[in-house]
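Chemist: following is a predicted model, sequence given first.
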Amino acid sequence: MEKTKNNTLTKITGIFQYFAGALMVPIIILVVCGILMGFASPFVNYIFTKGTMAYSIAYFFMSIAQMIMSNLPLWFLVGLSVGIAKKNKGYAALAGVFMFMAFNLVISKNAELAGFTAQTVNVEHLVNDLGYLEADAIIYTKLFKSVLGVYTYDMSIFSSIICGLTAGMAMNKWGDIKLPNLFEFFQGPKFVILLIPLFAVVFGTLSYYLWPMADRALTALSVYISNSGLFGTFIYGVLNRALLPFGIHHLIANPLLYTDLGGTMIVDGIEYAGIRNIENALIGSPTATSCLVRNLTNGRLPQNFGAFPGAALAMYQAAKPENRKKVAAILVPAVFTAAFVGITEPIEFTILLASPALFYLVHVPLSGLGMVLAEACGVALQGFALVFMIPNLLQPQKMHAMALIWMIPLFFALYYFIFKWAIVKFDLKTPGRETNKEIRLNSKREYQESIGLKKADTKETKTEDVSALATAIIEAFGGETNIQTLENCFSRLRVTVKDTASVKEPEYWVDQLEAIGTMQNGNAYQIIYGPKVANLAAAVKEKLNMNNS
């Protein structure tokens, strides 16, 4: 019975990981939005003179960033459709857009049949003609918005999730369907397109009746999160790091970053919803005097710049003297990577494997504390790593970072002394503590289940270039026929396989295939490669002929 429960938990976790990975596909556009807004807005607002060529060019880029924020559901829709679909991804994107437009149209027509249109949905008409209480009328008017020219419910990215999941899952189920010769034109992915109107009518009509209740519940949750203040920030920081080993921490962050759950704010006469949208709006505003304080990323600054160097120094000093040069050779690049691009998995997984107690009882709560202190002290910066913070130099009047002068040394000291004490006291096997063991940063091995994989062989794998590494990765997953799906987020390959027994052990990935770490949930694997993962995933897909699927 216990094994059945564990298998069920593994499957459920795998589903969440798969969805979290798909949810990260559209994030690249939002990263572009932040970069464009951060660089272009100061030139438009303060530096260049209106009417000059330089001003016009900067204004074009800033307008692109504003367009991205104004059409957030569209980017999530396409990204989710492509991310969920395991095949025929181009058709999945087309089906997703078709579903989205039809879905919103059905909601609009349901409202129209009930007498609610752009002309009638106003407080005066609802109160005087339909007998609504004024408070209820105000709430009802906020339900609606024009989305890509259709007057429908303002569901933010929740409509994208419904439509993207529907299109992607339908493509997975019916994308290869065969039909009789008479209907041969509609077989395969075209059959899914044929089904979209049916899905739109069903889900659109259900949403018309159910969304007002969901909206009220989400509003209440949003108010609770907003009113919870620093306690809510602490809970977010704790959950974000605690869920990292399972690869589903994005599910906690994205609703706050891109929906009303993260709050709303009127900036220059326009209401923005979601922490990331509000932050970008403030960065682009000529009147704002500060970036967003509660952006749920500034708390990572004392971690990336203070905590991890402190932990690394503790691990270095705790290593055997003869191993310290080798330990420094792997820890210094890891610390630099955390500070420069915000990729922290190498150090975090090393901590986790050496001592889960140290990770969950020290690192996780201190991560929450970092979020709280940054918010309480009014730290307001764009980005949490050096590469994302360059635009701060262009608008220093909006940045508030003086508290970091003492916060970063504080976290350095906390991590250094606590980690040094714990490593020595409990003889934790951090890098360099064992005499006859190769010195490297550890991977995240199977964290949820014990795994029974075949022993890795000793054959050396050539990884001189991306193409060779891509070939080796395919072989390590048991060959092309064993790979079912392959996607990537910012730092990880996300792969599902048919037979886990054909997949190489975690040590092989780290020792032979240049991986930073590995994770597994049932048939779902995450191989951590850091910033180079996008190029690597493209090379693997090219060899698997997935780019044209």
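Modeler: Done, it's in.

Chemist: CA only for contacts and neighbour counts going forward, please
Modeler: Fine.

Chemist: show me where the stretch 151-300 of the chain has helices.
Modeler: 157-174, 189-227, 229-242, 250-258, 275-284 (DSSP state H, counting those that start in this stretch).

Chemist: so of these, which one's packed in deepest?
Modeler: Across the helices of the stretch 151-300 of the chain, the average number of neighbours (mean count of other C-alpha atoms under 10 Å) peaks for helix 275-284, which reaches a mean of 26.

Chemist: okay if I get the helices of the stretch 151-300 of the chain as TSV plus distance to residue 302?
Modeler: Output for those, formatted as TSV (distance: least, C-alpha to C-alpha, whole Å):
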stretch	distance to residue 302
helix 157-174	31
helix 189-227	23
helix 229-242	13
helix 250-258	19
helix 275-284	20
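
Chemist: ok, which of the ones you listed comes nearest residue 84?
Modeler: Among the helices of the stretch 151-300 of the chain, helix 157-174 comes nearest to residue 84, with 4.8 Å by C-alpha to C-alpha.

Chemist: next, the angle from the helix or strand in which residue 94 is found to helix 189-227.
Modeler: According to DSSP states H and E, residue 94 maps onto helix 89-113. Per axes from the mean of the first three to the mean of the last three C-alpha atoms, to 10 degrees, the angle that helix 89-113 makes with helix 189-227 is 70 degrees.

Chemist: with residue 102 as the reference, measure out to residue 198.
Modeler: Counting by C-alpha to C-alpha, to the nearest Å, the gap between residue 198 and residue 102 amounts to 10 Å.

Chemist: the stretch 401-549 of the chain: strands as residue ranges?
Modeler: 483-488, 492-497, 517-521, 524-528 (DSSP state E, counting those that start in this stretch).

Chemist: okay, those strands in CSV with distance to residue 418 and mean neighbour count next?
Modeler: Shown next, in CSV, are the strands of the stretch 401-549 of the chain (distance: least, C-alpha to C-alpha, whole Å; neighbours: other C-alpha atoms under 10 Å):
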stretch, distance to residue 418, mean neighbour count
strand 483-488, 35, 20
strand 492-497, 30, 22
strand 517-521, 24, 24
strand 524-528, 27, 25
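
Chemist: and of these, who's closest to residue 354?
Modeler: Of all the strands of the stretch 401-549 of the chain, it is strand 517-521 that lies closest to residue 354, at 13.7 Å by C-alpha to C-alpha.

Chemist: below is structure B, check it against A:
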Amino acid sequence: MGILAYMQRIGRSLMVPVAVLPAAAILIGIGNWINGMPWGSGSIVATFLTQSGGAIIGNMAILFAIGVAYGMSKDKDGAAALSGLVGFLIITTLLSTKSYALFNGIDIEQAGWEKLVPLAYDKINNQFIGILVGVISAEIYNRFNSVELHKTLAFFSGKRLVPIIVSIVMLLVSFILYFIWPMVFSILTSFGEQIKDLGSAGAGIYGFFNRLLIPVGLHHALNSVFWFDVAGINDIGNFLQPEKSLAAGTATIGITGRYQAGFFPIMMFGLPGAALAMYHTAKKGNKDKTASIMLAASFAAFFTGITEPLEFAFMFVAPVLYLIHAILTGISLFIAATMQWISGFAFSAGLIDMLLQSGNPLAVHWYMLILQGLVFFVVYYVVFRFVIVKFNLKTPGREDDDSADTTVEETQQKATTSDLSTLAQQYLAIIGGKENLTNIDSCITRLRLSVKDTDLIDEQAAKALGAMAVIKLGKTGVQIVVGQQAEKIANHMKELA
């Protein structure tokens, strides 16, 4: 497996712990809303809700260890998740400030003993360590989950053996980290500080690369640096716990949330503007079909912030448009950060998250993001329409006649795809059958498959089934963008394989 494909596996697995964030957003959002009402100030109910949501945010590091271990395990087994938990507890205990003091003969009873311990050990409980532990635990699980021991130790065979091996390995990892963690921590925090020092420009640069990495699925890894406590930024964690982060000095009104705010104008307004441009430039005979696709995708982007169905509609057929999209995203984050129009999210930058965070004390002039969004709607529409017509780009509805025509056979084939089991069977045949398949996984909108040979995959047949894109990653990796039923299709494929 190539380094790119491996990084994609890690990026995909990060979605497992991130998926719990909407629960935290709902609890904290409603709690902040109640607390902001004249009748709700100091409400026990508001405190109950915000503290419940804070419990999720405050333990993201351990959720990353568990979620990444589970997400990268080959059969998504609970034993891998348990191993991630075991590994995380061992490392964070052995490398805690008290453990360091014990190892170095520092008397923890004396006043100010904490100052004698390097700061890195006080920050060992972070998402970077969680990801590291999760990756190691998953690799150990994938290697040893079927090992059979001598019959006298048969009880500890197979999956029961994995947490034991992880425990031993984490002792070695802790020993290594004892010496190198301060250096790693310094590098990570230095990177975070450099981005912070760039201010609004840093937010814009992040926004540009966030979109640019989506085609290869590495944007999740990039997001973890800015949104979570990997490099000391922790934009989402600090934003969703305003009282705690403001009191601790880890949040600043008008600053915290700058790596999230600029996405709202793009996802809620900009991309729907691009969709309208693609509809207006579609050929006359294809307008109805194009309208149905663009309307559904725009609805998802506006309300939930899920943009992949729209982005993949032009990402590969018109890469120049996608580059423009990435640049405009960077500009949007730069503007929002500069003007201090701030809001945040736990899932994505859609209307639902915007409304949930409207009562957050760190949400400054959040309503101005709507005005900015209306401007970006016009900008996207004008720019996309001009570029599409000027360069005769083959965006949806503008395909050549021979590829745009739908035969009776294709129509009948598409009619059967409402049955997900049948659809999974068809996708299985398209990728060369189960003989060519080595691993099945999924993300929000993509089938993420490992195969023996990507040359056996029929891209045109996949698109005839409704796939928005087929992304081949070397000779053994492929992603098929199928929409929000990806997980269900993947589950049916696992049953068939």
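Modeler: That came through, no problem. None of these values were measured; they are calculated from a predicted model.

Chemist: care to give me the TM-score?
Modeler: The TM-score (TM-score structural alignment, normalised by the length of the second structure) is 0.86; 484 aligned residues with a C-alpha RMSD of 3.3 Å.

Chemist: before we move on, back to that, got CSV for the strands of the stretch 401-549 of the first structure, with distance to residue 127 of the first structure too?
Modeler: Formatted as CSV, the strands of the stretch 401-549 of the first structure follow (distance: least, C-alpha to C-alpha, whole Å):
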stretch, distance to residue 127 of the first structure
strand 483-488, 51
strand 492-497, 52
strand 517-521, 54
strand 524-528, 54
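
Chemist: among the ones you listed, which is nearest residue 316 of the first structure?
Modeler: Closest approach to residue 316 of the first structure among these is made by strand 517-521 (20.0 Å; C-alpha to C-alpha).

Chemist: and the closest one, what other elements does it pack with?
Modeler: helix 2-23, helix 345-354, helix 506-512, strand 524-528 (3 or more C-alpha pairs under 8 Å, 6 or more residues apart in numbering; DSSP states H and E).

Chemist: just those: most buried one?
Modeler: Stretch with highest mean neighbour count among these: strand 524-528 (a mean of 25; mean count of other C-alpha under 10 Å).

Chemist: packing partners of that one?
Modeler: strand 492-497, strand 517-521.

Chemist: what's the average distance of that strand to the second structure?
Modeler: By mean C-alpha distance after the TM-score superposition for the first structure, the fitted strand 524-528 of the first structure averages 2.3 Å away from its aligned residues in the second structure.

Chemist: residue range for that strand in the second structure?
Modeler: The alignment of strand 524-528 of the first structure onto the second structure (TM-score structural alignment) covers residues 477-481.

Chemist: tell me which stretches of the stretch 301-450 of the first structure form helices.
Modeler: Here the stretch 301-450 of the first structure has its helices, by DSSP H, counting those that start in this stretch, at 301-302, 308-318, 324-341, 345-354, 356-358, 364-376, 404-425.

Chemist: please identify the deepest-packed of those helices.
Modeler: Greatest burial across the helices of the stretch 301-450 of the first structure, using mean count of other C-alpha under 10 Å, falls to helix 301-302, with a mean of 26.

Chemist: quick one: average offset of that one versus the second structure, please.
Modeler: Superposed on the second structure, helix 301-302 of the first structure shows a mean distance to its aligned partners of 2.1 Å (mean C-alpha distance after the TM-score superposition for the first structure).

Chemist: read off where that helix ends up in the second structure.
Modeler: Using TM-score structural alignment, the residues of the second structure aligned to helix 301-302 of the first structure are 264-265.

Chemist: residues contacting the matching stretch, please?
Modeler: By C-alpha atoms under 8 Å, 6 or more residues apart in numbering, the residues outside stretch 264-265 of the second structure that reach it are 305, 332, 349, 350, 354, 369, 370, 372, 373, 374, 376.

Chemist: what residue of the first structure takes the place of the fourth one?
Modeler: The one in question is residue 350 of the second structure. With TM-score structural alignment as the criterion, residue 350 of the second structure lines up with residue 385 in the first structure.

Chemist: pretty sure that match sits against residue 303.
Modeler: No. Counting by C-alpha atoms under 8 Å, residue 385 of the first structure sits too far from residue 303 to count as a contact (10.4 Å).

Chemist: tally up the residues packed near residue 60 of the first structure, please.
Modeler: When neighbours are counted by other C-alpha atoms under 10 Å, residue 60 of the first structure registers 14.

Chemist: any idea which helix or strand carries it?
Modeler: For residue 60 of the first structure, the element it lies in under DSSP H and E is helix 53-70.

Chemist: which helices and strands sit right next to that helix?
Modeler: helix 27-42.

Chemist: the helix it packs on against the second structure, how far on average?
Modeler: Aligned to the second structure and superposed, helix 27-42 of the first structure gives a mean residue distance of 1.6 Å (mean C-alpha distance after the TM-score superposition for the first structure).

Chemist: so where in the second structure does that helix end up aligned?
Modeler: Using TM-score structural alignment, helix 27-42 of the first structure pairs with 18-33 in the second structure.

Chemist: buried stuff in the matching stretch?
Modeler: By neighbour count on 16 or more other C-alpha atoms under 10 Å, the buried set for stretch 18-33 of the second structure is 18, 20-33.

Chemist: how about stretch 213-221 of the second structure?
Modeler: Across stretch 213-221 of the second structure, burial judged by 16+ other C-alpha under 10 Å covers 214, 215, 216, 217, 218, 219, 220, 221.

Chemist: how about whichever residue in the first structure pairs up with the last one: what's its closest non-neighbour residue?
Modeler: Under the alignment (TM-score structural alignment), residue 221 of the second structure pairs with residue 251 of the first structure. Setting aside the residues directly before and after it, residue 251 of the first structure is nearest to residue 20 in space (C-alpha to C-alpha, 6 or more residues apart in numbering), at 6.0 Å.

Chemist: quick one: residues contacting that neighbour.
Modeler: Per C-alpha under 8 Å, 6+ apart, neighbours of residue 20 of the first structure: 247, 248, 250, 251.

Chemist: and the residues you listed, which is closest to residue 484 of the first structure?
Modeler: Taking C-alpha to C-alpha as the measure, residue 484 of the first structure sits nearest to residue 247 out of the contacts of residue 20 of the first structure, at 19.0 Å.
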